[in-house]
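A.B. asks: Return atomic coordinates for the entry below.
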Amino acid sequence: MSTPVIQVSALTKSFHRHGQRRLVAVDRVSFSVPQGQIVAFLGPNGAGKSTTIDMILGLSSPDSGQVNVLGEPPQKATCSGRCQAVLQSGGLLPDFTVRETIQAVAAAHGARGRVKDMIKRWDLSSFARRKVGKCSGGQQQRLRFALAMLSDPQVLILDEPTAGLDVEARRKFWRIMREEADAGRTIIFATHYIEEADDFAERVIFISEGKIVADGPIEKIRASVRGATVSAVIPHASMKELAGLPGVKNVSMNGDRMTLDTTHPDDVARYLLNRTSAYDLLVSTTSLEDAFIELTHSRDGKAKDVA
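C.D. replies: As a prediction, this is how the structure comes out:
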């Protein structure tokens, strides 16, 4: 098995507030990310997403635990340009023009030959001579994308990447990100847009109160929360037989239509189609938003590993 691009092991980070109890922002978080995967990092405000991202980038150090990016300490991977980030704000000089900003960063990375390509790829030509401080929030965000890609990084860490972008720019951004992932680039993004995670991520990591509460492919996370419903018209069906299938929690009948609540919808659907006379089969799953709400309000402290 190849070495993960990102390896986070038992990461813990706390903060001390004057006159208050110690706040544990990240509590023994562990996960790994293989090359070329697009991972959504979801959680409510204050869940620990940004603190975790800061430690992956080497911007802060954990109290305990370890982070490795591309097999080395995060600071080294970031400084070399092999790991890059697009954060929500900051990092831009308002008195430089857009072109001057790109040229300066390109010079630092030995990437002067990529300046024209980045300006074109991120639609910066129309305001390349404008001072950064005069650019809109969406224009500044597109500039950040261009800067992050100058060093041709292997890993991209994105914090609310489409904030400030209009619908068209958002679509183009995700089209480019898919192309980058297909080319082998690894992408982790934190977002409040649940539909973006649903549409573009291969995997979701849910974090709540500093702990990972679920980690896995989106469809399996949906099924693991409230399961899925599989219904079909099944003449002469045996409720006892169907209730005994793995993952089936409940079976109900309305005429010849049977409805099964299950945590294994694919297996149940396959069984019905191959082993019974079922037809008119329907499968419905929990929405990612419903899963988000239920998982981030869980109080049992146990993570769901549904990989």
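A.B. asks: Every contact and neighbour count from this point should use C-alpha atoms.
C.D. replies: OK.
A.B. asks: if I read this right, A25 contacts I53, doesn't it?
C.D. replies: No - A25 is beyond contact range of I53, at 11.9 Å (criterion: Cα atoms under 8 Å).
A.B. asks: Please give the structure of this sequence too, so both can be compared:
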Amino acid sequence: MTPAQETHPPALDVRGLVKEFHGREVVRAVDGLDLRVARGEVVAFLGPNGAGKTTTIDLALGLARPTAGTVRVLGQAPADAVAAGRVAAVMQTGGLLRDLTVGETVRLTAALFGTGHDVRASLERAGIADLERRRVGRCSGGQQQRLRFAMALVSEPDLLFLDEPTTGMDVMGRRDFWSAVRADAARGRTVVFATHYLDEAELYADRVVVVSRGRVVADGTAAQIKDAAGVRTLEDAFVRLTSAVGTSAGGAR
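C.D. replies: Model prediction:
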């Protein structure tokens, strides 16, 4: 742990988090989840569909209220951290106007946070400076995701959430996107990303958190999780952990 991590609140501090949705039946999407992310970490958030990944991210962004438990982001309530521009997110879809250019889109985002934000730098760090004059509607899916990344960077957030950001991208698009993310993370930004691509977790994350049925069932490096599950691949560990009920990978955090 670095001195900065010791003296500042963690980037994300989730304790006993519960989220229920009430309809004909009560659905508990998040079930007593605990998670602490230190500043500067790059954390992969893995789980099958319905495991509670996106719901947890929504709660951390202040988009929903927990049924029970607490979420603190950089020592603040999620909504306060988002309003201050300290937290940003790259979601799978939405948020883009097809008739604007790439540059206009990022400048519009920057205007929401006032003056002093370097639009050109955000475009360059997202790897799309050469697309500044292109209409959003003429961008590929991968280029649009890197545009969302540039929009997220413009406020210089301390914490960045990525919710399955490379879904639907081809191999080259995924590689280019993660190259931009890792280059930015090297500056010290905290990144939490949900993904279905286990190779992304193994290649790009410092730490892997596996959730199943709304709970953390494993937490550690990819190597720790594989060792604790007694298997050779992260895919085998993932299947074993998410298929088991009420078990966790002892030995991993």
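A.B. asks: quick one, longest helix in the first structure?
C.D. replies: Scanning the first structure for the helix with the most residues, using DSSP state H, yields helix 167-182.
A.B. asks: Tell me which residues are up against that helix.
C.D. replies: By Cα atoms under 8 Å, 6 or more residues apart in numbering, the surrounding residues in contact with helix 167-182 of the first structure are 36-38, 162, 187, 200.
A.B. asks: Could you dump those residues into CSV with neighbour count, distance to L93 of the first structure and secondary structure added?
C.D. replies: Below are the contacts of helix 167-182 of the first structure laid out as CSV (neighbours: other Cα atoms under 10 Å; distance: Cα to Cα, whole Å; DSSP: H, G, I helix; E, B strand; the rest coil):
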residue, neighbour count, distance to L93 of the first structure, secondary structure
G36, 18, 32, coil
Q37, 20, 32, coil
I38, 25, 30, strand
T162, 22, 21, coil
I187, 26, 26, strand
F200, 15, 31, helix
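A.B. asks: Looking at those, which two lie furthest apart in space?
C.D. replies: G36 and T162 (20.2 Å; Cα to Cα).
A.B. asks: What helix or strand is the residue nearest the centre of the first structure located in?
C.D. replies: Central residue of the first structure (Cα atoms, centre = their mean): A40, 0.6 Å from the mean position. Using DSSP states H and E, A40 of the first structure sits in strand 38-42.
A.B. asks: ranges for the helices of the stretch 51-200 of the second structure?
C.D. replies: 53-60, 78-83, 102-112, 119-125, 141-153, 171-185, 198-204 (DSSP state H, counting those that start in this stretch).
A.B. asks: compared with the first structure, how much does the fifth one deviate?
C.D. replies: Superposing on the first structure and averaging over aligned pairs (mean Cα distance after the TM-score superposition for the first structure), helix 141-153 of the second structure comes out at 0.9 Å.
A.B. asks: And for that helix, what's in contact with it?
C.D. replies: 88-92, 102, 105-106, 109-110, 122-123, 125-128, 136, 160, 165-166, 168-170, 173-174, 177.
A.B. asks: equivalent range in the first structure for it?
C.D. replies: Aligned using TM-score structural alignment, helix 141-153 of the second structure spans residues 137-149 in the first structure.
A.B. asks: what's the answer for the second one, then?
C.D. replies: Using TM-score structural alignment, helix 78-83 of the second structure corresponds to residues 74-79 of the first structure.
A.B. asks: same question, the last one
C.D. replies: Helix 198-204 of the second structure corresponds to residues 194-200 of the first structure when matched by TM-score structural alignment.
A.B. asks: what do you get for the third one?
C.D. replies: Under TM-score structural alignment, the match for helix 102-112 of the second structure in the first structure covers residues 98-108.
A.B. asks: mean deviation (superposed) between the matching stretch and the second structure, please.
C.D. replies: Mean for stretch 98-108 of the first structure is 1.3 Å (mean Cα distance after the TM-score superposition for the first structure).
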